[in-house]
Every structure is written in structure tokens, then in C-alpha cells.
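Peer 1: Starting from these lines, generate the structure:
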Amino acid sequence: MSTQTLPGFDLAKVRADFPTLHQEVNGKPLVYFDNAATSQKPQLVIDRLDQYYARENSNVHRGVHTLSQQATDAYEHTRSLVQQMINAQHQHEIIYTKGTTEGINLIAFSFGQKYIKEGDEIIISTMEHHSNIVPWQLLCERTGAKLKVVPIFESGELDFEAYKNMLSEKTKLVSMVYISNSLGTINPMPEIIKLAHERDIPVLVDAAQVVPHMAVDVQELDADFMVFSGHKMFGPTGTGILYGKEKWLNDLPPWMGGGDMIKVVRFDHTTYSDLPHKFEAGTPNIAGAIGLGAGIEYINSIGYDAISAWEHELLAYGTEQLGTIPDIRFVGTAKEKASVISFLIGDIHPYDAGTILDQLGIAIRTGHHCTQPLMHHLQIPGTMRASFAFYNTKEEIDRLVEGIHRVKKMFG
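Peer 2: I've put the predicted structure just below:
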């Protein structure tokens, strides 16, 4: 495997922590380049899930017995880890969800119910994931509000002047992706938020593709809301986080009713729990939240500086090596990019290329990547996408390049 050049970062040791990487697919050693869809899990996360179900299995917040206390402590420990990771001011500003999609839907429902009316405007961008488009469309259908879309340049960079001119007294919320899952573009989120706040417009940040790769400080960003998923950051599926400023979360109505989000229930009225439980109705994904905590601890053990540095090397090397392939077209060439490379090869359909690469043991993502409006804007059906994590190697990139040459040869 690659000999890494980063002090304190042992790539071979890191790879040994991820059991999924050490297998063959179709008789070939697995190359996993689909990290933007979901990341692999280190053994300690898998073990933590097993420990909960084998020794601690109990409901949280509802029992005085030992197992319930142990489960509650572990469950709330993850909330503390998330608070520290994103530097939230208060632990109760951390709301558990089942993923980025649920977090956006929660805000679309609760914020929309209280603040959005006919004629109001919500701003998103052309490069948004479906999960940051459809909930706002549904809200606009319910209320008569309008969805405004910021255009992008051919490079995949946001048209910031267009965004600036789109803000008005009608704008009630900006909801935008920090890093594009399809293009790898890193948007100028501090400036996006600053400009909105000059007009007292709150901003929701889709950070699903950020937290696996680089540190985020919500207080420094001054984000009003931020959402992300656990399964993309080496934790279990069905886990996610909504961060919200205390003033907003206290002000918004709950979006689900049930157990654990109430103080007193009577048939004539109900009073709701304080944060964060107001937004956490029902028995949660306890094991998932505890496993997410293990994933965060794993990230902390490596450090975002090392993660970002190695992934930057992989991005640079991958872009250089793939760039040697005749007829390649990169889709998304922003100056500021994360470790995602989307591309097309001549007239070869992405699905055909992806199927052949799979026979060579190479897992990439093909298609529209849940960004159909973006692909429509670019006038393409989809792309091939290789997305890297810190456990990937330059040798794996070499195998991808060799595989694409095989694809090209098969299609003449």
C-alpha cells in the first residue's frame, strides 16, 4: 500500500481498522471509492454496537435501573462529543435525527409552520441534493412561498453576485450545501451566511459532505442550523444531527409528537419538554447514536488536520492521473474542492463504465447522485464519481485509472 508522507499519520494502520476494505469483489481486491454515498466503518464502531446490544440494551431517559442509566449515559455522551466536534455553545443545541434528510425536513416543517407564508422566498442553489430541494418544494406547495435557485458557473462554483442580488425582504431562509456531493465544490459558506445575516435572514447549512473531511465551527460560521449524517462519517446508518441555535430551537414548534418530548400530557393540552428532547419524540436509534459517538472518537484519534491533508493529496493525485486519460471530461473544476472527482469518458454511459469497473473490484458511484436538477442544468444524464476517504491509497487510484483504460478499450 501507499507509503504516506504525513507525520503522525500511519495509512497502513488506519486501513487495518476497516474490515470491509480487506476483501475481494469479483475475485479482485476491493477498491472503495463511494465514500460520498457512505463511508466504511472502523472495527471499534462495529464493536461498540455489539457491546450495546450484548450488555447495555435498554431504553434511555425512562428508567432508574442500571442498564437504562448506562444506555442513557452512553447516548448522551455522544451528544457531548458532537457539541465539542462542531463547537456548539450548548449541548442541548444538538438534536438527534436519522440523517441529513430528516434534519432538513424537520426545519422545513417547524420553521415553515411558524414563519413561512404566501409570497415569502427560500433560497437554495443549483447544486443541491434532492434532500435540500424537495422539502422546500413541499413547504412552498403548502404555503404559497417561492423557491429561488442560485445559479452556478461552468466550473461548478456558486454565482455569488447572483446570490447577493437574490436576497431581499421577501427572503425568509437560505438553505445551502457546504460541499457539493456531485461536484466536490466547497462553497464560501462564511460569506454566504454573513451576507444573509446582514438582512437578518437565517441560514441552514447542509454539512453532510463536510464533517467526514474537515473541522466545522458553528459559532465561527454563525450558522443558524446545520445538518449532517452519521453514516458518512464512519458511524452507523440511520443516524444524524441537527444543530440549531438555542434561540431558534426554543422558538420553533415540535414536528413530531409522542413519548420523551413532553412534560405533561392531558386530553385538553400538552406541554413540551425542554431542548433537546422537544424534537426527539419516541424511542430513538440508541445503538446508532452510541455507535456514532465511537465514530467521532475515531475521527478525533486521527485528527482533522491529518484527514484533510491526506485527502487533499489523494484529490491532487487522482485529478492528475485521471487527467492523463484521453477523452476524459471533469465535471466540477472549482478552485476549492473536497475529495470528490466527477467525470465522463467520451460517449461511454456512466452506468456501463461503472458495471465494468465493478467486475474489476472497483466501486465508484454512477448516475445523477440525487442531484437531477444539477445534471439537467449541465445537460448530462449523470457522471462517474470517485470519492475518497482518508483510508484510500494512491495505488487504488492507479487501479481506477487502469480500469478506465480497460473500459475505453472495451468500447473501442
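Peer 1: rest of the way, CA atoms for contacts and neighbours
Peer 2: Will do.
Peer 1: contacting residues for Leu221?
Peer 2: Met189, Pro190, Ile193 (C-alpha atoms under 8 Å, 6 or more residues apart in numbering).
Peer 1: So which of these sit within strands?
Peer 2: Applying DSSP state E to these, no entry is found in strands.
Peer 1: Nearest to Met410 among the residues you listed?
Peer 2: For the contacts of Leu221, the residue nearest Met410 by C-alpha to C-alpha is Met189; the value is 42.8 Å.
Peer 1: that older thread, could you export the contacts of Leu221 as CSV, including distance to Met375 and neighbour count?
Peer 2: Putting these into CSV (distance: C-alpha to C-alpha, whole Å; neighbours: other C-alpha atoms under 10 Å) gives the following:
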residue, distance to Met375, neighbour count
Met189, 23, 18
Pro190, 26, 13
Ile193, 26, 23
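Peer 1: What is the longest helix along the chain packed up against?
Peer 2: Counting by DSSP state H, the longest helix found in the chain is helix 66-86. Judged by 3 or more C-alpha pairs under 8 Å, 6 or more residues apart in numbering; DSSP states H and E, the packing partners of helix 66-86 are strand 94-97, helix 286-302.
Peer 1: To Gly367, which of the ones you listed lies closest?
Peer 2: strand 94-97 (26.9 Å).
Peer 1: can I assume Val264 sits in a strand?
Peer 2: Yes - per DSSP: H, G, I helix; E, B strand; the rest coil, Val264 lies within a strand segment.
Peer 1: For Leu204, see how far away it is.
Peer 2: The gap separating Val264 from Leu204 is 31 Å, by C-alpha to C-alpha, to the nearest Å.
Peer 1: Who has more neighbours out of these two?
Peer 2: Leu204 (24 against 10; other C-alpha atoms under 10 Å).
Peer 1: tell me the most buried of the helices and strands packed on helix 66-86?
Peer 2: Sort the helices and strands packed on helix 66-86 by mean neighbour count, taking mean count of other C-alpha atoms under 10 Å, and strand 94-97 sits at the top with a mean of 25.
Peer 1: what helices or strands is that one leaning on?
Peer 2: Taking 3+ C-alpha pairs under 8 Å, 6+ apart as the contact cut, strand 94-97 packs with helix 66-86, strand 240-244.
Peer 1: so the longest one versus strand 240-244, what angle?
Peer 2: In this structure, helix 66-86 runs at an angle of 60 degrees to strand 240-244, with axes from the mean of the first three to the mean of the last three C-alpha atoms, to 10 degrees as the basis.
Peer 1: run this one through as well so I can compare:
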Amino acid sequence: MGQLAGAELFTVVPEGSITTPKGFTAGGLHSGLKKSTRHDLGAIICSVPAAAAGVYTLNAFQAAPIKVTKQSIASSGLLRAVVVNSGNANACTGEQGEQDAFQMRNHFAEVFAVPEEQVAVASTGVIGELLKMDKLIGGIDQLPTHLGDDRNAAEQFCQAILTTDLVQKMICVQVEIDGRAVHIAGAAKGSGMIAPNMATMLGFVTTDAKIEGTVLETLLRQVTDLSFNMITVDGDTSTNDMLVAMASGLAENTSLTEAHPDLAKFVAGLRHVCEHLAKGIARDGEGATKLVEVQVQGAVSDEAAQAIAKTIVGSSLVKSAMFGADANWGRIIAAIGRAGQPVQVDTVDIALGSIQTLQQSKPVVFDEEAALEYLKGDTIIIHVDLHMADGAAKAWGCDLTYDYVRINAAYRT
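Peer 2: Just a heads-up that it's a prediction; the model follows:
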């Protein structure tokens, strides 16, 4: 997969959105689920049954919407729509919560005249509170007049899925398959409760590529392992994490399979979309001021490199040092040593950007002022070379700030 993500295989569409792929409309509105007047209900709709795939949280307490969406996709592998609310996670709400999630799906299907089993449901927000179904149903009734196929409509959807996020996250790329322009787009939310094995995130991918749902699911899982599963903000994993992909097939390429000569282009585009969204979530971590990227090479395997990279980027001590612009490489090597992976203790190199701080496990005299200036930036790259084999990986996170505690100390209020 790593070799397939060359930028030459796709182009970014600057003004593209989740409605750029053929067949998709989207939108959002304020239904009253949130105390504020921010949007809290949105939908993505496909004009035809779309091949669908999903990846979900590994938290044992999976929210009711995940159960409904799993059932919908499993029934036929097709989706016409996904309806999403923010402000309430509908998690740990028992039998009533499940009934509400099914009612949310079924009422949406009735309003838009699509099969119930072709509607996915997603929710995000406070855990343990029942949905205000009167507000939700009333909002769904209004949705038909709030949908469109332009970027503004896509942005309205993106606003509807936010919780503590500060910015919307959306991207679109174009690849050429069978000589035809194929688009892959994505939108996501996520800011807190972000840890590997998904995150507190909702992600949605739209594409007009023709591809079977089983192939799409395989690729989605592979790409997720290299993107959304490589980010962390605080080490917590949510009850509602969900990544859903829908493929309309309206680009009319020959169906993508493992044998298709242009599959690498599609995978590269899909990986870029997911990686861009994952980095956006990490950068938008609650209270964050910096994106931290950890690049590990020279590990005994890619899996070992992944574990080490995630341990470093998830370390509260490393994150605190990045916030304080402190070039404390000791915290980095300590994280490497506790990652549970093979290391040679006398061959490790560490650099902060281009500033070498450790070489062959020995301290290097470096310019502290230059390091301070680098660490004051909004993007920090930590390089680690273990000099053992060819395993490599990247992980993303953010710094740990005073505001993270402030935001989460008053999340419900």
C-alpha cells in the first residue's frame, strides 16, 4: 500500500467536495438538538444505490447508530444515504436508544422515498442521553429543502457533524481510470477522544468510481490502518467512531478489482483523502496548537514502526514538550523503549525537523535556539531511525495544552 500513494497518481481538486463525485447531494440544518444555533443534522444522498463499506470503533460499547448502519450495509452492500446528527451520541442508551436509531433511519427513508435498509445512521455528541426525537424528526422533515450538489451544500453538511471541532474537514481528489475522470471525496469530524483504532470521529467518503462493495471494504480497511488508525489526541477511543464509503459507479469505468490496471490510482487517491482527513483531525485536537507528525524508519517491520510511532505521538510527556517548545528528546527515546517492539539500544537516531538531537543513541550538540524556533511552529515532524531493517510508518497527533483540560472539564455544560 505504501508504494501506491504517489502524488503523481491523483490530483487534488481545490474546490471539490463530497458532492463533486457524480450522483451525490448533501446538506445540513439546525434542528434543535444543540443548545446553540449551529447545525446539528445533515445528510449525504446518492441518486442511485451506491456500493457501500464501513469501518467501526473497536470500543466494546458501540452506540446504537453503529448497530443500525452495520445492519443496513450487511443487508445488501448498498446505500442510498447517510443521515447524521451531532450534539447527542445516542450511546449507552439501551433498548430505547436502538429504537430511536431505527426510527431515525426509517423516518428518513420515508421522507426521501428510499429503502430503509439503504440508509446509514451516525450520531456524535454527549454519551448517555436519549435523543430529542421530536426535534430530530422535525429536522428530517426539513432536510429535503436544504440539500444541494454544490460546495456550499457540502459545507452545510460538514458544519452539521461538528462537536468540539474548530474547523471543517473536507477534500476531493481526481484520478483517471480507463481514461475517465473519477472523483474521490471525503468529509470528517473529530477533535477529542481520538486514539488509534479509529478515533472519536465520523468519516464519510463519496466516489463515482464503479467498484464492488467487497473490494471497497477491503481497500477502506487497508487505508484506514495507514491513516485514521495512526492518529491520536488523548488516548481515548469513542463509542461512535464510524467511517462509511459510498460509490455511485456513475463515472462508468470498468469495475475496479484487484486485477484492474488502474487500481493503484484509486488506492492512492483514497489513501490521500483519508490521510488528509486524519491529519486534519489531529491538527484540530481539542485545545491543540500544533500538528505533530512522527516518522519512524529502520524498524524490523511496518507493524513495529506503527506501534513505535503511535507510542511516541500518544505520549503525554512528548505532547507536553511539543506544547512547551522543549527539545526534550529524552521523552521521545523513552517512548520508543516502552513501545514493546524490538530496538537496538545503541543505533537510534532522533531529529526534530532537520535538527539532529541523537545519533547512534548518543546525544548530539545542537542549536537550542534553532530548535526552540522550530518547535514554536504549527507543524512539527519527529524523525526516528532505528537502523535495524526496512519497517517504516507515520503517525499524527497534537500537543497537549491547558485548553484540552478546560474543554473536557466542562464538556457537558
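Peer 1: Got a TM-score for the two of them?
Peer 2: Superposed pair, TM-score by TM-score structural alignment, normalised by the length of the first structure: 0.25. Supporting alignment: 177 aligned residues with a C-alpha RMSD of 7.1 Å.
Peer 1: follow-up on the earlier one: from the helices and strands packed on strand 94-97 of the first structure, which stretch is densest packed?
Peer 2: strand 240-244 (a mean of 26).
Peer 1: which SS state does Asp100 of the second structure fall under?
Peer 2: Secondary structure state of Asp100 of the second structure, per three-state DSSP, is helix.
Peer 1: circling back: and the contacts of Leu221 of the first structure, which is closest to Ile290 of the first structure?
Peer 2: Met189 (29.8 Å).
Peer 1: From Val174 of the first structure, how far off is the closest one?
Peer 2: With distances taken as C-alpha to C-alpha, Met189 of the first structure is found 11 Å from Val174 of the first structure.
Peer 1: circling back: out of the helices and strands packed on strand 94-97 of the first structure, the one nearest Glu24 of the first structure is which?
Peer 2: Among these, the nearest to Glu24 of the first structure by C-alpha to C-alpha is strand 240-244 (30.4 Å).
Peer 1: report the angle between the axes of that closest one and helix 286-302?
Peer 2: Using the same axes, to 10 degrees: strand 240-244 of the first structure against helix 286-302 is 80 degrees.
Peer 1: Check which element follows strand 240-244 of the first structure along the chain.
Peer 2: Later in the chain than strand 240-244 of the first structure, the nearest helix or strand by DSSP states H and E is helix 246-251.
Peer 1: buried set for that next one?
Peer 2: Using 16 or more other C-alpha atoms under 10 Å as the test for burial, helix 246-251 of the first structure gives Glu246, Leu249.
Peer 1: which helices and strands does the helix or strand in which Gln321 of the first structure is found pack with?
Peer 2: Assessed by DSSP H and E, Gln321 of the first structure sits inside helix 304-322. For helix 304-322 of the first structure, the packing partners by 3+ C-alpha pairs under 8 Å, 6+ apart come out as strand 340-345, helix 394-410.
Peer 1: Out of the helices and strands packed on helix 66-86 of the first structure, which gets nearest to Val25 of the first structure?
Peer 2: Comparison of these against Val25 of the first structure by C-alpha to C-alpha identifies helix 286-302 as nearest, at 25.5 Å.
Peer 1: and the angle for the closest one with helix 304-322?
Peer 2: If you take the same axes, to 10 degrees, helix 286-302 of the first structure sits at 80 degrees to helix 304-322.
Peer 1: Are there helices or strands packed against helix 286-302 of the first structure, and which ones?
Peer 2: Helix 286-302 of the first structure packs on helix 43-51, helix 66-86, going by 3+ C-alpha pairs under 8 Å, 6+ apart.
Peer 1: Dump these into a markdown table; add distance to Ala363 of the first structure as well.
Peer 2: Shown next, in a markdown table, are those (distance: least, C-alpha to C-alpha, whole Å):
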| stretch | distance to Ala363 of the first structure |
| --- | --- |
| helix 43-51 | 21 |
| helix 66-86 | 30 |
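Peer 1: Out of those helices, which gets nearest to Glu102 of the first structure?
Peer 2: helix 66-86 (17.3 Å).
Peer 1: circling back: need the winner for burial among the helices and strands packed on helix 304-322 of the first structure.
Peer 2: Neighbour counts (mean count of other C-alpha under 10 Å) averaged over each of those peak at strand 340-345, with a mean of 23.
Peer 1: May I see the buried residues of whichever helix or strand comes after the helix holding Gln321 of the first structure?
Peer 2: Per DSSP H and E, the first helix or strand lying C-terminal to helix 304-322 of the first structure is strand 328-330. By 16+ other C-alpha under 10 Å, the buried positions in strand 328-330 of the first structure come out as Phe330.
Peer 1: So what touches strand 328-330 of the first structure?
Peer 2: Contacts for strand 328-330 of the first structure (C-alpha under 8 Å, 6+ apart): Leu322, Ile341, Ser342, Phe343, Leu344, Ile345, Gly346.
Peer 1: In three-state terms, label the nearest residue to Val223 of the second structure once chain neighbours are set aside for me.
Peer 2: In space, and not counting its chain neighbours, Val223 of the second structure is closest to Arg271: 5.5 Å by C-alpha to C-alpha, 6 or more residues apart in numbering. Secondary structure, three-state DSSP: Arg271 of the second structure is helix.
Peer 1: Val296 of the second structure too?
Peer 2: Three-state assignment for Val296 of the second structure (three-state DSSP): strand.
Peer 1: That one contacts Ile381, doesn't it?
Peer 2: No - contact criterion C-alpha atoms under 8 Å: Val296 of the second structure and Ile381 do not qualify, at 10.5 Å.
Peer 1: Between these two, which is the more surrounded one?
Peer 2: More crowded of Val296 of the second structure and Ile381, by other C-alpha under 10 Å: Val296, with 27 against 18.
Peer 1: check contacts around the nearest residue to the more buried one once chain neighbours are set aside.
Peer 2: Excluding the flanking residues, the one nearest Val296 of the second structure by C-alpha to C-alpha, 6+ apart is Val384, at 4.7 Å. Going by C-alpha under 8 Å, 6+ apart, Val384 of the second structure touches Val294, Gln295, Val296, Gln297, Val348, Asp349, Ile350, Ala351.
Peer 1: Can you give me the neighbour number for the fourth one?
Peer 2: One way to gauge burial is a neighbour count; for Gln297 of the second structure, by other C-alpha under 10 Å, it gives 25.
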